[in-house]
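S.K.: Predicted coordinates and the sequence they were generated for:
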Amino acid sequence: MDFKHLRTFQTAAQTLNFSETAEMLGYVQSAVTAHIRSLESELEVRLFDRNGRGVRLTYEGQQLLDYADRLFALRDEAEQAIKRGKDITGNITIAGYESLLTYRLPQILKRFVDAYPQVRLNVVPLAVKQLKTQVLNAQIDIAFTMEQSTHVNGLEQLRLRCEEVNVIAAPSHPLAKKKCVTANDLVNETLLFTEPGCSYRALFEHNLMKAGVFDKPKLEFVSVEPIKACVKMGMGIAALSRVSTERDIAQGRLAKLDWQGDDLSVNLHMVWNSKRWLSPAVKAFLDVTQSFYDGSELV
């Protein structure tokens, strides 16, 4: 459908006068008539009833006018949003766990950079225990965390989604084929842990302590990738976020155990300083992220 023809129709529907429409749009009257007839031919309906006293909209014409008004309003809104995006400048420092920055953030960054090309982004991987402290100290603008919802004075948290956690082993490991794996099955296993302060590590440890296996041999890592590499080599069992392991599981490089212990799922949050002035760039990033995760909620 030609937008030029649609604009002619919209104006004619508002004025109900083809001569006035032609004058307003800078056309000759025959051009207005041609645009209307083109639309009627394309849609196979009559848009106007014509009589000696003038014209009036048909039922189909009124329907098309409603859509035309919405289409042009949406087009104007899009143009204004893009122009605003070009006008917003500044710097934003974003931090998070390495796995979140790797597996969750890129799509959000792409959407934001497309909308706000003049904003400079600084993305920093940080240890779990540093994230909220640095937000409170205004060292970073926005942090992404995976944890159970907790309130911290001075921080605003937006829950974005639930993050499932997989208990994993090498595909050749005997537990890979076992049904109903519990903490008791890990009594003689070497355990590979993420860094202290990691929320799903704490949940995993709690399961192990209840079964009396927490004092078993363990390895501790700051990064998720070395854990996965060690698990693939058969060095032990680990609990990691689903998003960081699903590709390796699908490709047969890791095995997801049939974990029947307590649920290890946590929430993905976006966190910022509630007492600090938010720049237009930071506000825009918060809006883009919230719209990306439809259904997110403040906690």
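M.R.: Ah, there it is. In this text the structure is predicted, and so the values were computed from the model without any measurement.
S.K.: Every contact and neighbour count from this point should use C-alpha atoms.
M.R.: OK.
S.K.: other SSEs contacting the helix or strand containing Ile249?
M.R.: In this assignment (DSSP states H and E), Ile249 forms part of helix 242-250. Applying 3 or more Cα pairs under 8 Å, 6 or more residues apart in numbering; DSSP states H and E, one finds that helix 242-250 makes contact with helix 98-103, strand 165-169.
S.K.: which other residues reach the helix or strand just after it?
M.R.: Where DSSP H and E defines the elements, the next helix or strand beyond helix 242-250 is strand 255-256. Contact partners of strand 255-256, identified using Cα atoms under 8 Å, 6 or more residues apart in numbering, comprise 166-171, 176, 249.
S.K.: burial measure for Ser279, as a count.
M.R.: Around Ser279 sit 15 other residues, with neighbours defined as other Cα atoms under 10 Å.
S.K.: actually Gly261, sorry about that
M.R.: Gly261 has 14 nearby residues by other Cα under 10 Å.
S.K.: Assign it to helix, strand or coil.
M.R.: Under DSSP: H, G, I helix; E, B strand; the rest coil, the three-state class of Gly261 is coil.
S.K.: correct me, but it touches Leu186?
M.R.: No - if you go by Cα atoms under 8 Å, Gly261 and Leu186 don't touch, sitting 11.4 Å apart.
S.K.: so what sits against both of these two?
M.R.: Common neighbours of Gly261 and Leu186 (criterion: Cα under 8 Å, 6+ apart): none identified.
S.K.: give the contact list for Tyr97.
M.R.: With Cα under 8 Å, 6+ apart, Tyr97 has these contacts: 125-128, 144-145.
S.K.: put this beside the first:
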Amino acid sequence: MLKRSGHGVRLTPEGTEMLDYALQIIELANKAESRMKNVSEGRIGYIRIVTLPICRNELSECLKLFSIRNPGVQVDIELLEGKELIQKALQKEADFYFATDEMCDAAAIGNYHKIKEECLYLFANTEDTRFFDMNDWSTLTEHPFISIYQSDTILYNKINAICHKRGLIPNIVGYFNRADSALISVNAGVGKVIFPPDYLQMANNLKIKTYPIDGDDALMNYVVGWDSNNLSLAARNFLSIINELYGEMA
């Protein structure tokens, strides 16, 4: 698995292949240890939740009520972006998914409640904003964009559809996989980016001006989804909180 040389130690091809499995085993062992500890302390229930960062306030409201009414239940929460969240949902690795309706549809999660609706924003360097008009997207043509990777297909396709509907073919000069790296590039004047409003506060501390994008095509519907065929008692109790806060599904 390891090969030693005068330059140090490195993984063999077999070791590289084995590494991911080893990390998964360690993660599973840590989860098992944590779960057994909680069981020994009287925490008999267990639910798993995956959420987008932008849904953390809605999740917090649910958890606040749930923890008061179900103090003996262990709750594991994982914060993920779009592509990784969809993969978790496809593999049914959690009980609840705080995501967008399109993500739940892509992962065949048929049960969900809408929890909020928000528009996307254009984030641009304050110097660049002197030269374009948000009411006329043709003025954005000369100014480059940066974008998420195409592998995050739902948001990538939505952003491109927004541009194309407004007659703009974005000149994309760079791609990113993290929001903070994208905002650093915008702050440096490398290009503009279209983002959910979750990053407005971060942008306030930078040389960035933000603009809400008008139109139904720029709206993002955020939901909490679940698999109704595989809910434990603890998960059903959490679902009752969701129904209470966001209304029973018709």
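M.R.: Looks like it came in fine. On a predicted model such as this, the values are computed, not experimentally measured, just so you know.
S.K.: May I have the TM-score of the superposed chains?
M.R.: TM-score of the superposed chains, computed with TM-score structural alignment, normalised by the length of the second structure, equals 0.66; 206 aligned residues with a Cα RMSD of 3.3 Å.
S.K.: sorry, back to before: winner for burial among the helices and strands packed on helix 242-250 of the first structure?
M.R.: Comparing those by mean neighbour count (mean count of other Cα atoms under 10 Å), strand 165-169 ranks first with a mean of 24.
S.K.: That one aligns to what range in the second structure?
M.R.: Counting by TM-score structural alignment, strand 165-169 of the first structure lines up with residues 120-124 of the second structure.
S.K.: ditto for stretch 41-50 of the first structure
M.R.: Per TM-score structural alignment, stretch 41-50 of the first structure has no counterpart in the second structure.
S.K.: what about that stretch, how long is it end to end?
M.R.: Taking Cα to Cα, to the nearest Å, stretch 41-50 of the first structure runs 16 Å from one end to the other.
S.K.: The second structure: helices as residue ranges?
M.R.: For the second structure, the helices defined by DSSP state H occupy 13-40, 56-69, 82-90, 101-106, 153-165, 179-187, 200-204, 233-246.
S.K.: will you turn the ones you listed into TSV that also has distance to Ile146 of the second structure?
M.R.: Below are the helices of the second structure laid out as TSV (distance: least, Cα to Cα, whole Å):
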stretch	distance to Ile146 of the second structure
helix 13-40	31
helix 56-69	26
helix 82-90	18
helix 101-106	22
helix 153-165	11
helix 179-187	7
helix 200-204	15
helix 233-246	36
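S.K.: what about these, which gets the closest to Asn135 of the second structure?
M.R.: Closest approach to Asn135 of the second structure among the helices of the second structure is made by helix 153-165 (12.7 Å; Cα to Cα).
S.K.: Could you tell me the angle between that closest one and helix 82-90?
M.R.: Angle, helix 153-165 of the second structure to helix 82-90, by axes from the mean of the first three to the mean of the last three Cα atoms, to 10 degrees: 130 degrees.
S.K.: Can you get me a residue count around Ala239 of the first structure?
M.R.: For Ala239 of the first structure, using other Cα under 10 Å, the count is 25.
S.K.: Quick check: closest non-adjacent residue to the equivalent of it over in the second structure.
M.R.: Using TM-score structural alignment as the criterion, Ala239 of the first structure maps onto Ile194 of the second structure. Using Cα to Cα, 6 or more residues apart in numbering and skipping residues adjacent in sequence, the residue nearest Ile194 of the second structure is Leu122, 4.6 Å away.
S.K.: contacting residues for the one you found?
M.R.: Contacts of Leu122 of the second structure (Cα under 8 Å, 6+ apart): 192-195, 210-213.
S.K.: Tally up the residues packed near the spatially closest residue to Gly236 of the first structure that is not a sequence neighbour, please.
M.R.: The shortest distance from Gly236 of the first structure to any non-neighbouring residue, by Cα to Cα, 6+ apart, is to Thr190 (4.7 Å). By other Cα under 10 Å, the residues close to Thr190 of the first structure number 16.
S.K.: Pretty sure Thr190 of the first structure sits against Gly234.
M.R.: No - between Thr190 of the first structure and Gly234 there is no contact under Cα under 8 Å: 9.7 Å.
S.K.: Mutual contacts of these two, please.
M.R.: By Cα under 8 Å, 6+ apart, no residue touches both Thr190 of the first structure and Gly234.
S.K.: thinking again about what came up before, you'd agree the match of Ala239 of the first structure is up against Phe123?
M.R.: Yes - shown here, Ile194 of the second structure and Phe123 form a contact pair, counting by Cα under 8 Å, at 6.1 Å.
S.K.: Report the separation between Met249 of the second structure and Asp217 of the second structure.
M.R.: Per Cα to Cα, Met249 of the second structure is found 24 Å from Asp217 of the second structure.
S.K.: Tell me which of those two has more neighbours.
M.R.: Neighbour count, other Cα under 10 Å: between Met249 of the second structure and Asp217, Asp217 has more, with 14 against 9.
S.K.: picking up where we left off before, what residue of the second structure takes the place of the residue nearest to Gly236 of the first structure?
M.R.: Checking TM-score structural alignment: Thr190 of the first structure goes with Pro144.
S.K.: Tell me which residue of the first structure matches up with Tyr21 of the second structure.
M.R.: For Tyr21 of the second structure, no residue is aligned by TM-score structural alignment.
S.K.: how close does Tyr21 of the second structure sit to Pro13 of the second structure?
M.R.: Taken as Cα to Cα, the span from Tyr21 of the second structure to Pro13 of the second structure is 14 Å.
S.K.: show me the contacts for Phe193 of the first structure.
M.R.: 201, 218-221, 227, 238-239.
S.K.: make it 6 Å
M.R.: Phe193 of the first structure makes contacts with Glu220, as judged by Cα atoms under 6 Å, 6 or more residues apart in numbering.
S.K.: on that earlier part again, isn't the match of Thr190 of the first structure right up against Asn171?
M.R.: Yes - shown here, Pro144 of the second structure and Asn171 form a contact pair, counting by Cα atoms under 6 Å, at 5.0 Å.
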